[in-house]
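Colleague: I would like to see how this sequence folds:
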Amino acid sequence: MAKFPTPELEYSIDEQEIIEKLEAKYVRKNRDFEYKHLMDVIKNIFHSCNLVKNGAPIPLENADYELKDDIRYTINKLSWKITCNSACEMEIDKTVHELLDFLSGFSWDATVVLMLAVLAMNHGELLLLKQSTGENRIAKFVQKLKNPPPSLGSNEDLKLYVEEPLKNLVDQMLGVAEQLVQFKEQASTQKIELSSSLRKVFCIATYQIVQSVVKCISSTMEFVKSGDKYQDFPTKIQQIIRSCRFTAFRDYLKNSKFFELEYNGIVWAFKQANDVAKLLLSIFNAKGNLIRQFDGINKMKSVLLDDFQGNTVGFFITEFNVKEEDFSVLKDTYNQVRENGFEILWIPVLDQSIEWKDELLDDLEKVARMMPWWSLTYLLSRSNPVWWYIKQDWQFQRTPMLVVLDKYAKVIHTNALPMVNYWREEAFPFSMETEVMLWREKSPTIIKIIEKIQPLPQIKQGEIICVYGSHDMSWVHDFLCFINHLEMKDAEVKTTNIYVGTNRRKQISKKFGNDQNSIFWCENMMLRFWRDLENVAASKMIQGRENLVDAIKNEFATILSYDEKEEGWALMFNESSKFILFSGKQLKYCWKNKKDWMGKVHKGEDIMNAMTEYLQPLKLGREHCIHLAGPTTINNLVVACPECGRTMEKSFVYKCCVK
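Modeller: You can find the predicted model right below:
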């Protein structure tokens, strides 16, 4: 079960003892007892007795509703037990345990409903007796025998004085009972078990309600016995309220229901859904004021759930202050495939580290106006169960993601954004199967990524193309000196060098110096290269456990790792498309020790093979050389380093999505 921010409820020593005794003694059974209508009857009685603070009597859905005989018998027997024990002045605690023994076949929530039915019946009888004296001679004579409390009469001051504390008690007990009932009903629908902390609350809340009902009926009997000496009754009711924690139980259950049951309700909704519009209505309570779309600059359209009907739908999940550059490709792709039945809903998420301010809604609207698709009109925060679902089930961190649902509301990809960013409309309908097919049929390579940005020159025999990158200009200078020296003096090999910059966005290097054999990409080309590289690497790793080993062995993840950890890197390939990837340290080692391996080149060996053979012993002897930020859902996989072959260590990687 997912963990939520609902803290454990703290209990006094007495409460802990009660919980331990009750949990040890009673294994509560869930007897087949439909008490929804009974709860409505109880509320109506309390309303009629003026013991509910707010609201109006609830109209019964079934006016002919009747209790089963065994339930009616149970309620009456409970009332008799309380009346008899009170008349015999039996200890309250002993009576409570007798009642709990008698009700051991019922769940805690059913026990609470039955006890409130006893209180409602008891007080309702007194009210009926008082109100019927003018119409019924029998009632008039019975009233003389029963002597109902004077608060039920015409003395308004006395009525207010006596009923106000009783109203507070009933209101608090009803509040707890409603939360218990709602909680249990929803848990039963979703087929989930209550956590141990919730079972404790059910247990102690039930105990205190049973105890309060017994005390209340006993006090009422004393009130009847004393006639107009009513002064002690309000004080006793207030003591009952002070001795219980109904407000704390109600709030705890309400919060727990919000975080736990509604979260599981979302899980259940995704499992049961067969229609996107109904799913949106279920998880977002999606109405016109919760989802909107900007048409042009200022015109805003309210959502029509029919717009999602029968379409493939993408949930674009980002932080609320996402930049337009992070969804520019998705925007173009959306405009291309929208007519094919594709809609997007932007779900802006508020990071838990950011303090809420009203001005954030203005920022939210500014971003929404840049998007051609639908968006929520509010921010998802950690107080929303959808926030928890996105974090825990879809593993959203901070990087934008695109969860895709087919027209039957089934999730077909938990993050299609890398695939969309690389293959664009070609990847529609953006399912995992489509992604696997694209990898199988189109098989992206580093050369294809480069040629998408700038076609490579025709490679002649004996020529080498060298793609390199670095954030360290001194390393770049030394590397170019090494390459030029190879061309002019050492190996007389022809090279074309392409500088692609660095993935450290704020350190994109500018063109420097004059080098006839070097091509320096502009900043936009560099950014596109690194984004494509990231998207392809992420696409491979997203496909799952069986593809992670393969993904880490390719050059995409390795280049990203070199850029993060090394001074630089270089990828060299020749006319046969054979390529070799070197890290900055390896290249430095090569140019400082040219005399140790250059002899093989002079004898006719390929220069890339000569460098690789020379570096092989160095690889085997060095420390772990690659780091990888992989999918968080894959946590037990043992992966070998593609550079040295040793087992990679696992550790947490904290990475901000803004470079």
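Colleague: going forward, measure contacts between C-alpha atoms and count neighbours the same way
Modeller: OK.
Colleague: List the contacts of Gln190.
Modeller: By CA atoms under 8 Å, 6 or more residues apart in numbering, the contact set of Gln190 is Asn264, Gly265, Trp268.
Colleague: after the strand or helix carrying the last one comes which helix or strand?
Modeller: When you say that, I think you mean Trp268. Per DSSP states H and E: Trp268 is located in helix 262-272. Going down the chain from helix 262-272, the next helix or strand is helix 276-284, by DSSP H and E.
Colleague: same for that following helix, what does it pack against?
Modeller: Judged by 3 or more CA pairs under 8 Å, 6 or more residues apart in numbering; DSSP states H and E, helix 276-284 is in contact with helix 262-272.
Colleague: Please give the structure of this sequence too, so both can be compared:
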Amino acid sequence: MASSVEDEHLIWKILLTHDPDEKNQLDSGLLLRAVENVICSAAPEMSHHLSLKDYTLPNGGTRILESQGIKMGETLGYSLFEMQNKILFRCFEDQDLHDQVMIMFEMLGHFEWHAKVALVLAVLGISYGEFWLMIQFRPQNRLAAILAALKNCPRDLGMFKREFEALAMLINMMVEVSRTIIELESLPLQPGLLEDKVYSAAKAKIYMATYWIFRSSITCSYFIAGLRAIRHDQVYSVSRVITAGSIFRLVQKLKGFLSDLKDQLKICRHPTESRLYENLQNIFKETRIDNQEALRMLFALKYDFPFKDFHTQEKCGIRELKDKVVILLITKPEFLSIEKVFFFTKQMDDHLNMNKLEGKSALLWIPISSSGSWNNTDEVSYQWISRSFPISSSGLSLRQPWSLNQVVVRYIKQEWNFEEDPIMVLIDVNGKVTNLDAIDMVWIWGAKAFPFSTSRELELWEQQNVLLHIIIDEIDPLLTKWVEGGYNICIYASNDLDWIREFNSAISVMKAAGIQLEAVYVGWTNPGENVKNVQKTIHQERMSLSISFMKMRYFWLRLESIKKSIHKFKNEEGFDVIANELSGLLDFDDNDKGWALFGTGSSPDVAKLKGENFRRCFEFVPVWAKHVKQMGLAKTIKNALELSPLNKLCKESEFLEYEEGVAEKGLICSQCRRPMEAFVVYRCDESDQELINLE
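Modeller: The predicted model follows:
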């Protein structure tokens, strides 16, 4: 797609030098931002010729070379120093400019196109910045004056005003073109997403624009170095090393490329975005050799190292997630409440620290702004959390979440149903999505839920046979001990102090009737200050035990997660009965004054009382209390709720064939729902047989 035979030949020669290495990765956007800072700060009097934005670098730019540079054996600073020396060394050689440009292509052959232009501009920025530092501080700083004299800098730069104006315009144009190349390269320029003709044209423009940026950069370096070679008697000579006219011609050349690149950006953006969305819809449904292709399509649209480690803050690449279950935690930039962060960390650490699962999974945090555009508050929240998130290991986050392709953001919101609440999407080792929201599994089961797939979630529900245990789990060690010890347990909830006092009085009646029972207060939905005050009163009046306020928040979070998890499988064939029963048990109305659940240790039976119906149940305590040991607490309370009034006698009888232990099991009357008394009836089978024979 070159515009001429000469361009086509040039592109062919350029491509022969291009052999990118995955180890040589660079944050081109951030490095270009540093160059813009240098240029804007170096010559303020020339700033009216520049259209550059004065960016503020992270940490004042002091760590850009350490943590945001090239990930390879040698540091970014050393690489730039080596390139600068080679360029300056050849400035004084009688060598063809084209040959020098091709040497630079050879030097940068292992970098991608966006990295090539950023590095070349960084080398120029160093020379440009050093020169203006000496000139600016020469009048008042003795060291700067000595260095300027040793470098033979002209004492009067006024005669070079036109050249410096042209130089400022050229540098500005180089930055604009480089920024557009980086933006164009950030699109998924893949033959599968673009027509061959469009793809080839876009790439050809990048190759040619890169060549002329290299050439312009060498010209600028020549000009700055050439000032040192000009004798004082040549200052007014027309035969200067680089003339303003030659610089202006380069400006016009790059201006043409800038227009072409922007046109290509418009042409490429729409088809790539529409096809990218279609590809995303399909790629996560397919099983592949590994997860690399799917993750690259999702993340590696701008950078080859899109992640950073929570602890070391080092950059990480997509290939580091190969052969791992990738847990995508998608939230708003402010992440979660403090309590949820604590709970999530506890649950995930329990999982990630298990030896058998070590290295098999990776948690990746993806913050997405609700408004669609990141503001300063969003960035501050992200930076704080990404540096202080307390996950113990295998925790990553996007390095620059604001750069996430908007097509990907739209896909996550529309296809994965991300709105305001956090979701956790699971991608298996083969790049297939196995669960669109596994965060409820984390709240409910923690480590046991790995690998957090939908099939694993259903399997866990089918294994549940103790309702009380799944509700309480390990929220409090004492409660867990009671469940495992077979205790009669009552957990109750309310924010109505009068209801709580009346309910605890009824519990006292139960205990007085000989029922061994442990009652525990668990707060109310979305525990707040009111619950704290109720909790304090319960403690002062010694009504019952109470879990801590922090554990209350965790308890209600898990309860809500249990409801949502059960709802997903309500139509699943073969779904265990316990989940359906839980759904009914957890169907509480916030308008009720309170509710209570009764159960015994590992028994599958649980009874629920809510609102005022506990009064009717406890009214018959003298009748049913003696049967608790025989029938179990939950079943006895269920039967008590259906008791007929005591002033009505029931004469219902039932006859059972004798079996070992049948009398100990007990029987509930089908009419009045009270426990029936056991009587023994004898019958002579032999007499019956004789009567039959007589007939």
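Colleague: TM-score of the superposition?
Modeller: The TM-score (TM-score structural alignment, normalised by the length of the first structure) is 0.49; 379 aligned residues with a CA RMSD of 4.4 Å.
Colleague: Weed out the non-buried ones from the contacts of Gln190 of the first structure.
Modeller: Using 16 or more other CA atoms under 10 Å as the burial test, the contacts of Gln190 of the first structure include Asn264, Gly265 as buried.
Colleague: picking that back up, what does the helix holding Trp268 of the first structure rub up against?
Modeller: Helix 262-272 of the first structure is contacted from outside by Gln190, Leu279, Ser282, Ile283, Pro385, Val386, Trp388, Tyr389, Ala409, Lys410, using CA under 8 Å, 6+ apart.
Colleague: buried set for it?
Modeller: Those buried within helix 262-272 of the first structure under the rule 16+ other CA under 10 Å are Glu262, Tyr263, Asn264, Gly265, Ile266, Val267, Ala269, Phe270.
Colleague: Which of those residues sits closest to Val420 of the first structure?
Modeller: Distance to Val420 of the first structure across the buried residues of helix 262-272 of the first structure (CA to CA) is lowest for Phe270, with 23.4 Å.
Colleague: rewinding a little: turn the contacts of helix 262-272 of the first structure into JSON lines, including distance to Trp374 of the first structure.
Modeller: What follows is the contacts of helix 262-272 of the first structure, written out as JSON lines (distance: CA to CA, whole Å):
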{"residue": "Gln190", "distance to Trp374 of the first structure": "30"}
{"residue": "Leu279", "distance to Trp374 of the first structure": "15"}
{"residue": "Ser282", "distance to Trp374 of the first structure": "17"}
{"residue": "Ile283", "distance to Trp374 of the first structure": "16"}
{"residue": "Pro385", "distance to Trp374 of the first structure": "21"}
{"residue": "Val386", "distance to Trp374 of the first structure": "17"}
{"residue": "Trp388", "distance to Trp374 of the first structure": "22"}
{"residue": "Tyr389", "distance to Trp374 of the first structure": "20"}
{"residue": "Ala409", "distance to Trp374 of the first structure": "17"}
{"residue": "Lys410", "distance to Trp374 of the first structure": "19"}
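Colleague: Let's see which of the residues you listed end up in helices.
Modeller: Gln190, Leu279, Ser282, Ile283, Pro385, Val386, Trp388, Tyr389 (DSSP state H).
Colleague: List buried residues within the residues you listed.
Modeller: Applying 16+ other CA under 10 Å to these flags Gln190, Leu279, Ile283, Pro385, Val386, Trp388, Tyr389 as buried.
Colleague: where's the nearest residue to the third one once chain neighbours are set aside relative to Gln182 of the first structure, distance?
Modeller: The spatially closest residue to Ile283 of the first structure, leaving aside those adjacent along the chain, is Ile266, at 6.0 Å (CA to CA, 6 or more residues apart in numbering). Distance of Ile266 of the first structure to Gln182 of the first structure, given as CA to CA, to the nearest Å: 16 Å.
Colleague: just the helices in the stretch 1-150 of the second structure please.
Modeller: 5-17, 28-42, 64-67, 76-91, 97-107, 113-137, 142-150 (DSSP state H, counting those that start in this stretch).
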